[in-house]
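**Student:** Requesting a structural model of the entry that follows:
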Amino acid sequence: MSLATIAGLLADRTRAAFCLALLDGRAWTAGELARHARVAPSTASEHLSRLVAGGLLTEERQGRHRYVRLADGAASLVEDLSAYGAGGADDAPAPRNLRESVRRSAEARARTCYDHLAGHLGVAVADAALDRRLVADEAGLVVTEAGRAWLAGLGIDIGALKGPRPVIRRCLDWTERRHHLAGAVGAALCLRAFDLGWVERIGSGRALRVTADGERALHDQLAIDLRA
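**Tutor:** You can find the predicted model right below:
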């Protein structure tokens, strides 16, 4: 798919809002996305068909419902591109009420970016990993020997992280305007944070809450003080 084609697909605000919503990693129905972007179901269906045809989304039909999710590789593309705009959130409808405003504030503090940690939490983890030489920047991020040992202590075997995606990469955070950790290591860290009870979801969206155990672990392991 050409750059011009991708740019054309994401140039529409409704289609951009759909893609940003799908960064939560879940499959959404056409109706849910229509309500999110505040467009008619017929309009949503037309836009979704273009995104699927363009390869940015994949779809699955179950009964009467049509589910869509971001295609492989599209999540990092959407998150990276959103950071070059006016903060990414401009493509989403303005908050309608206090509840939506609170949700967006929570997402800025800690959220998932598809399958890795983002927001202030994600950037803090990335900074700490670099400061403690768990990760090094050698013409691109690499996991050091100290980092491999630290990951192993968390129960993450970096040798088992096989697949087409990079082992570790930067992802530009649209709220912080700095990088958090993505790639296979970023995804494994996020999953382990859930397994260890360091973070938990707030409702069904992308926003996360760092638990008391998580605050202690982040401080002990990475010298991160989120309250500061």
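**Student:** only C-alpha atoms for contact and neighbour calcs from this point on.
**Tutor:** Noted.
**Student:** show me where this protein has helices.
**Tutor:** For the chain, the helices defined by DSSP state H occupy 3-10, 13-21, 30-37, 41-53, 74-82, 98-109, 119-131, 145-153, 183-195, 212-222.
**Student:** What lies in contact with the third one?
**Tutor:** For helix 30-37, contacts defined as C-alpha atoms under 8 Å, 6 or more residues apart in numbering pick out 14, 17-18, 21, 40-41, 43-45, 48, 65-68, 92-93.
**Student:** most neighbours, which of those residues?
**Tutor:** residue 18 (28 neighbours; other C-alpha atoms under 10 Å).
**Student:** Could you find the closest non-adjacent residue to that residue?
**Tutor:** Spatial nearest neighbour of residue 18, chain neighbours left out: residue 33 (6.2 Å); criterion: C-alpha to C-alpha, 6 or more residues apart in numbering.
**Student:** Please report the distance of the one you found from residue 47.
**Tutor:** Between residue 33 and residue 47 the computed distance is 10 Å (C-alpha to C-alpha, to the nearest Å).
**Student:** between those two, which one's more packed in?
**Tutor:** Set residue 33 next to residue 47 and count neighbours by other C-alpha under 10 Å: residue 33 wins out with 25 against 20.
**Student:** Let's compare: structure for the following, please.
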Amino acid sequence: MQMKATVPITVASLKVACSQCNLVELCLPFGMSENEIDRLDELVGARRKIKRQHHLYRAGDPFEAIYAIRAGSFKTNVLLEDGREQVTGFQMTGEMLGLDGISTELHSCNAIALEDSEVCVIAYGKLEELSRVVEGLQHQFHKVMSREIVRDHGVMTLLGSMRAEERLAAFLLNMSQRFTARGFSAAEFHLRMTREEIGSYLGLKLETVSRAFSKFQEEGLIAVQQKHIRILNICGLKKLIHHPSPRG
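**Tutor:** Just a heads-up that it's a prediction; the model follows:
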């Protein structure tokens, strides 16, 4: 059984506490006073490093904490009855994992690192306790949960109403926006997931995803070198979504 590497928080730790972390506005976007943010240091119980392709948690594990991604990226998935993987989401630095376990107190999906990653462990019991004494914390946490709900709703829209090329265009634009929020280029980024995983997430076959990528390159919308993406015509991608071609 894989041992989980957990690093306790100490004064000597690298700047990991919420009040010192430059990711706080991404993973927990607080509009709070400096003193209130200082109290958030009590939330972070440990850092945990997860190797590429290793699990942070598995479906059915007891729910004890939520996780803020300090570095790296993850995918969440469920295994279907026939053994196939269904990817349910991709999460990157500054985003949250573990919210799936709140309602049943058991995790409903698997969380797997797409690269060597690190998370801050936020004990849910401590979060609830601190929410009762730190004004605004509960409201801000609800905002985080709402953001996840909105993202899930966006995926349902993709799967329910868009053609294959529209789905891929929307996915690339979404990744562009998320990289931009982290201070990276909106037009050039590295996708850690495979095309097969993208297909699973978007409800498309691998061959369909590959054809759509090839078509986007031929039309001068993007340039692809393995997993490295350059968006050459962001307006063209947006036009695909807002003015799709007729269904054939």
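**Student:** TM-score for these two?
**Tutor:** With the length set by TM-score structural alignment, normalised by the length of the first structure, the two chains reach a TM-score of 0.34; 122 aligned residues with a C-alpha RMSD of 5.6 Å.
**Student:** Isn't residue 189 of the second structure up against residue 228?
**Tutor:** Yes: using C-alpha atoms under 8 Å, residue 189 of the second structure is in contact with residue 228, at 6.0 Å.
**Student:** In the second structure, where's the longest helix?
**Tutor:** helix 137-161.
**Student:** Now do the buried residues in that one.
**Tutor:** For helix 137-161 of the second structure, the neighbour count (16 or more other C-alpha atoms under 10 Å) marks 137-138, 140-141, 144, 148, 155, 158 as buried.
**Student:** could the residues you listed go into a markdown table alongside distance to residue 237 of the second structure?
**Tutor:** Listed next are these as a markdown table, based on distance: C-alpha to C-alpha, whole Å:
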| residue | distance to residue 237 of the second structure |
| --- | --- |
| 137 | 38 |
| 138 | 38 |
| 140 | 33 |
| 141 | 33 |
| 144 | 28 |
| 148 | 24 |
| 155 | 17 |
| 158 | 14 |
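**Student:** Return the member of those residues nearest to residue 239 of the second structure.
**Tutor:** Using C-alpha to C-alpha, the shortest approach to residue 239 of the second structure within the buried residues of helix 137-161 of the second structure belongs to residue 158, at 15.2 Å.
**Student:** mind listing what that closest one touches?
**Tutor:** 167, 170, 202.
**Student:** Check residue 216 of the second structure too.
**Tutor:** residue 222.
**Student:** go on, residue 97 of the second structure?
**Tutor:** So residue 97 of the second structure contacts 66-69, 91, 111 (C-alpha under 8 Å, 6+ apart).
**Student:** one more time with 6 Å, if that's ok
**Tutor:** 66-67 (C-alpha atoms under 6 Å, 6 or more residues apart in numbering).
**Student:** Counting neighbours, go ahead and name the busier of residue 189 and residue 228 of the second structure.
**Tutor:** residue 189 (18 against 12).
**Student:** Doesn't the more buried one belong to a strand?
**Tutor:** Yes: under DSSP: H, G, I helix; E, B strand; the rest coil, residue 189 of the second structure falls within a strand.
**Student:** distance of it from residue 210 of the second structure?
**Tutor:** On the measure of C-alpha to C-alpha, residue 189 of the second structure and residue 210 of the second structure end up 18 Å apart.
**Student:** same check, this time on residue 57 of the second structure
**Tutor:** Distance, residue 57 of the second structure to residue 210 of the second structure, by C-alpha to C-alpha: 30 Å.
**Student:** can you check residue 27 of the second structure too?
**Tutor:** From residue 27 of the second structure to residue 210 of the second structure the distance is 32 Å (C-alpha to C-alpha).
**Student:** circling back to that earlier point, of the contacts of residue 158 of the second structure, closest to residue 222 of the second structure?
**Tutor:** Nearest to residue 222 of the second structure among those, with distances taken as C-alpha to C-alpha, is residue 170, at 13.2 Å.
**Student:** Tell me which residues are up against the host helix or strand of the closest one.
**Tutor:** Following DSSP states H and E, one finds residue 170 of the second structure within helix 164-181. Residues outside helix 164-181 of the second structure that contact it (C-alpha under 6 Å, 6+ apart): 158, 186, 212, 237, 240-241.
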